[in-house]
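Chemist: need the 3D shape of this:
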Amino acid sequence: MLAILGFLMILSFMILIMTKRLSAMIALMVVPVIFALIGGFGKEMGPMALDGIKSVAPTGIMILFAILFFGIMIDAGVFDPVIRTILKVVKGDPVKIAIGTAALALFISLDGDGTTTYMITISAMLPLYKRIGMRPLVLAGLAVSASGVMNLLPWGGPTARAMTALNLEMGDIFTPVIPAMAGGILFVLFMAYCLGRKERKRIGVLEIDYSTMAMTAAASEDDGLKRPKLILVNYFLTIMLLVALIKELLPTTVLFMVGFAIAITINYPNLKEQKERVMHYADNALSVVSMVFAAGIFTGILTGTEMVDAMSNVMITHIPDFLGSHFAIFTAVISAPFTFFMSNDAFYYGVLPLLAKAASVYGIDPAFIGRASLLGQPVHLLSPLVPSTYLLVGMVGEDFGDLQRLVLKWACGSTLVMIVVAVIFAIIPF
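Modeler: So this is what the prediction gives:
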């Protein structure tokens, strides 16, 4: 019964947001409450939802101050040289712009943090997309696709969870998967080429003065806000923040809070200017952060009612015997829907050990199952349970359902390519 309720809840949510009957934020709050009441969890529903909100609170706060930090960097003109350089290279061609976007996102994703990737990529590229006339949705799709592949890095989260859950080392799980990641990277660049060609067919190649365009496609509309004399200081501050994030010197939330405090004090020491800058980004920050807390209600009820556990058990117990010898392939395939419908924590700490135990019956090493479990990550980032994706759609001003419709088939393609490469290179057994 719980499993059925869980599947129906997720299905109802997806239908409501993809058909635009409800906004994602409203659906995240209303749908789980309704199904919790149907399941008879009325009395426990409040604490469950509150636990979920508490679990996403650090992420919500981090996103809030990340928006403010990078907003200050945008206003100060930090990304203007990047935009001008890219403009000189792409020369108004949507295909080159799309490929450049994918390459930039892939490079920035080396820090393993989707939020940072989105903040920098969108901040640098969105003005260019608007100036050229390309759809911002394409920009968001390329950013999330690049992050989906690079999310396999050991410090990105899923790999660390898999290693912990199976008590294995990085050499057992991540290092062998690198060729599959390379295949995924090439597919993302291919995706960028295809989407770029569609945009080129729609808007053509602009024949304009690129030097003028480079000057006008600035990240900040108000030249009075730019701080060219502080650009080296701002670059140093941004790089130091990224290094601190990668090395985890402090919790991510604290780093962004301190980084924002330093950035706004250096660039806009006047209190009136500080208030204006915060107010300028308040609308975007509120819409994104409120979505994160709404997702907390969804995950809190899904976990607290044990619907997620019931769904996992149902799916695992219905594995046909003939798939036993192909268990690694099976794990790779189901890792996409599993991590789409549940959090990475729930999958890697709850489901993965069960899959590894079941595979051992057929003589399959747990390391193979751990590697296979990572290959569905491109699909995972399109899940409504991933807070950073709400930041992404909020920054480009697009709808979550539209992003899913555009990218989901490409994300499945990335997963398929990585699985094929993994089989060819014997990363996982066929």
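
Chemist: going forward, measure contacts and count neighbours with C-alpha atoms only.
Modeler: Noted.

Chemist: which helix or strand contains residue 240?
Modeler: In the assignment (DSSP states H and E), residue 240 maps to helix 231-247.

Chemist: which strands and helices sit next to that helix?
Modeler: If you count contacts as 3 or more Cα pairs under 8 Å, 6 or more residues apart in numbering; DSSP states H and E, helix 231-247 packs onto helix 252-267.

Chemist: for the helix it packs on, list every residue counted as buried.
Modeler: 252-253, 255-257, 259-260, 262-264, 267 (16 or more other Cα atoms under 10 Å).

Chemist: just give me how far it sits from the chain centre.
Modeler: 23 Å (Cα atoms, centre = their mean, to the nearest Å).

Chemist: would you do the same for the sequence below? I want to compare the two.
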Amino acid sequence: MITFLGIAMVVVFTYSIMAKKLSPVTALVIVPVIFAVIGGFGLELGEMMLNGLKEVAPSAALLLFAILFFGILIDAGLFDPLINKMMKLVKGDPVKIAIGTAIIAMTVALDGDGTTTHMITISAMLPLYLRIGMNPLVLATISLLSISVMSGMTPWGGPATRAIASLGLDANEFFLPLLPTMFSGMVCILFVAYILGKMERAKIGAIEIEFSPHSLALNEVAYTLQDGIKRPKLRWLNLILTITVMVVLVMGLMPVPILFMLGFVIAAIMNYPDLEQQKERILYHAGNALTVVILVFAAGIFSGIFSGTKMVDAISNLLVSVIPESVGSYFPVAVALTSMPITFVLSNDAYYFGVLPILAQAGAAYGVSPLEIARASVLGQPVHFLSPLVASTLLLVGMVKTDIGELQRYAFKWTLLCSLVMIVIAIVTGAII
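Modeler: Below is the predicted model:
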């Protein structure tokens, strides 16, 4: 019964978002509540939902202050030189713009943090996309693919870190055999960027832009307003602040929400010491921040109920039980393939700490190394990052001013392609078999 309810809940939830029957926030809250009541968990709902909120509270705080931190730096013009340089190089060609986006996003994504990657990539490139009329979903897709590959496999990225910790593995033994697979993912991202750029070029052509800082603004009024809040004299101080925050982030010297809160406060005081102007800048970004934080808390409700009702355990046990012994030696391939749908409906914490140990135990019965299971588990990350349960993806759709359903419909085939390419290369190179 619990297994059936869990599967039905996932199906209804996914359909309601992709078909635009419900908004993401409504679906994340209402759908699991209804199915929990049907399953007889009505009296326990409050505690489950509260536990879910507690789980995502740090993520919500992180996103709130990260949005405000990078928003202040964007307003001050920190990324203008990067945008200007990119404008000169690509000269309005959608193919070059898309490939340039991929290179920037993959480079930034090396720190393993999706929020940082999206904030920098989207902030740097979105004005250019809007200026020449390119679809912002191209930008969103490339940024999402970049973080899913670079963060998914590097030992300091979230998914790999969880897999290594969950199964007690050595980071080098996990990562080194995956290097060819990660490189194949990077090549796939560049290929997708090229194809999407070609599609955009076919629609809008190569736009000849006479370069000037004004060309990035949608109109002269917008440029004048932007110019009034730029802080070119503080650019080096802002860069030092940003690098410091990134170094502390990578080294893990401080809880990330606290780090971004301090970074935001310092950036605000340094760039806008006038209290009225500081207030204006905060209010300007508050709408985007609030939308993302609400979605994160709604995602916490979903995951809290999904875990509290044991639906996640029931579905994972069903998965293990239906895999026939005859395919035991190919168990890592099954893990890689099933990681796509399972991580789409589960948070990484739920999958890597709840489901992965079960899969590793089942694999051991077939003589499969936990290392192979762990490597296989990260290959579905491109599809996972399309999930509305991923906080950085909620930030992404907010920044490009679309909704999660639009992004899913546009990007799904490309995320699936990258996952399948990496699975094939992982098999060929012996990383998972």
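
Chemist: what residues are up against whatever residue of structure 1 lines up with residue 275 of structure 2?
Modeler: By TM-score structural alignment, residue 275 of structure 2 lines up with residue 271 in structure 1. Contact analysis of residue 271 of structure 1 by Cα atoms under 8 Å, 6 or more residues apart in numbering lists nothing.

Chemist: can you redo the buried residues of helix 252-267 of structure 1 as JSON lines with distance to residue 16 of structure 1?
Modeler: As requested, the buried residues of helix 252-267 of structure 1 are exported to JSON lines (distance: Cα to Cα, whole Å):
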{"residue": "252", "distance to residue 16 of structure 1": "33"}
{"residue": "253", "distance to residue 16 of structure 1": "32"}
{"residue": "255", "distance to residue 16 of structure 1": "36"}
{"residue": "256", "distance to residue 16 of structure 1": "34"}
{"residue": "257", "distance to residue 16 of structure 1": "35"}
{"residue": "259", "distance to residue 16 of structure 1": "38"}
{"residue": "260", "distance to residue 16 of structure 1": "36"}
{"residue": "262", "distance to residue 16 of structure 1": "42"}
{"residue": "263", "distance to residue 16 of structure 1": "40"}
{"residue": "264", "distance to residue 16 of structure 1": "40"}
{"residue": "267", "distance to residue 16 of structure 1": "43"}
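
Chemist: where in structure 2 does the helix holding residue 240 of structure 1 fall?
Modeler: Under the criterion TM-score structural alignment, helix 231-247 of structure 1 matches residues 235-251.

Chemist: buried stuff in that stretch?
Modeler: Within stretch 235-251 of structure 2, the residues that count as buried by 16+ other Cα under 10 Å are 235, 238, 241-242, 245-246, 249-250.

Chemist: now stretch 272-292 of structure 1
Modeler: By neighbour count on 16+ other Cα under 10 Å, the buried set for stretch 272-292 of structure 1 is 274, 277-278, 284-285, 288-289, 291-292.

Chemist: run through who's touching the helix holding residue 240 of structure 1.
Modeler: So helix 231-247 of structure 1 is contacted by 73, 76-78, 111-112, 155, 250, 252, 255-256, 259, 263 (Cα under 8 Å, 6+ apart).

Chemist: would you map the helices across the stretch 151-300 of structure 1?
Modeler: Using DSSP state H, counting those that start in this stretch, the helices found in the stretch 151-300 of structure 1 span residues 158-166, 170-203, 210-216, 231-247, 252-267, 271-304.

Chemist: now the shortest one on structure 2. Mean distance?
Modeler: Taking mean Cα distance after the TM-score superposition for structure 1, the mean distance separating helix 210-216 of structure 1 from the aligned residues in structure 2 is 4.7 Å.

Chemist: counting contacts, what elements does that helix pack onto?
Modeler: With contacts taken as 3+ Cα pairs under 8 Å, 6+ apart, helix 210-216 of structure 1 sits against helix 80-90.

Chemist: following the helix it packs on, which helix or strand comes up?
Modeler: helix 94-108.
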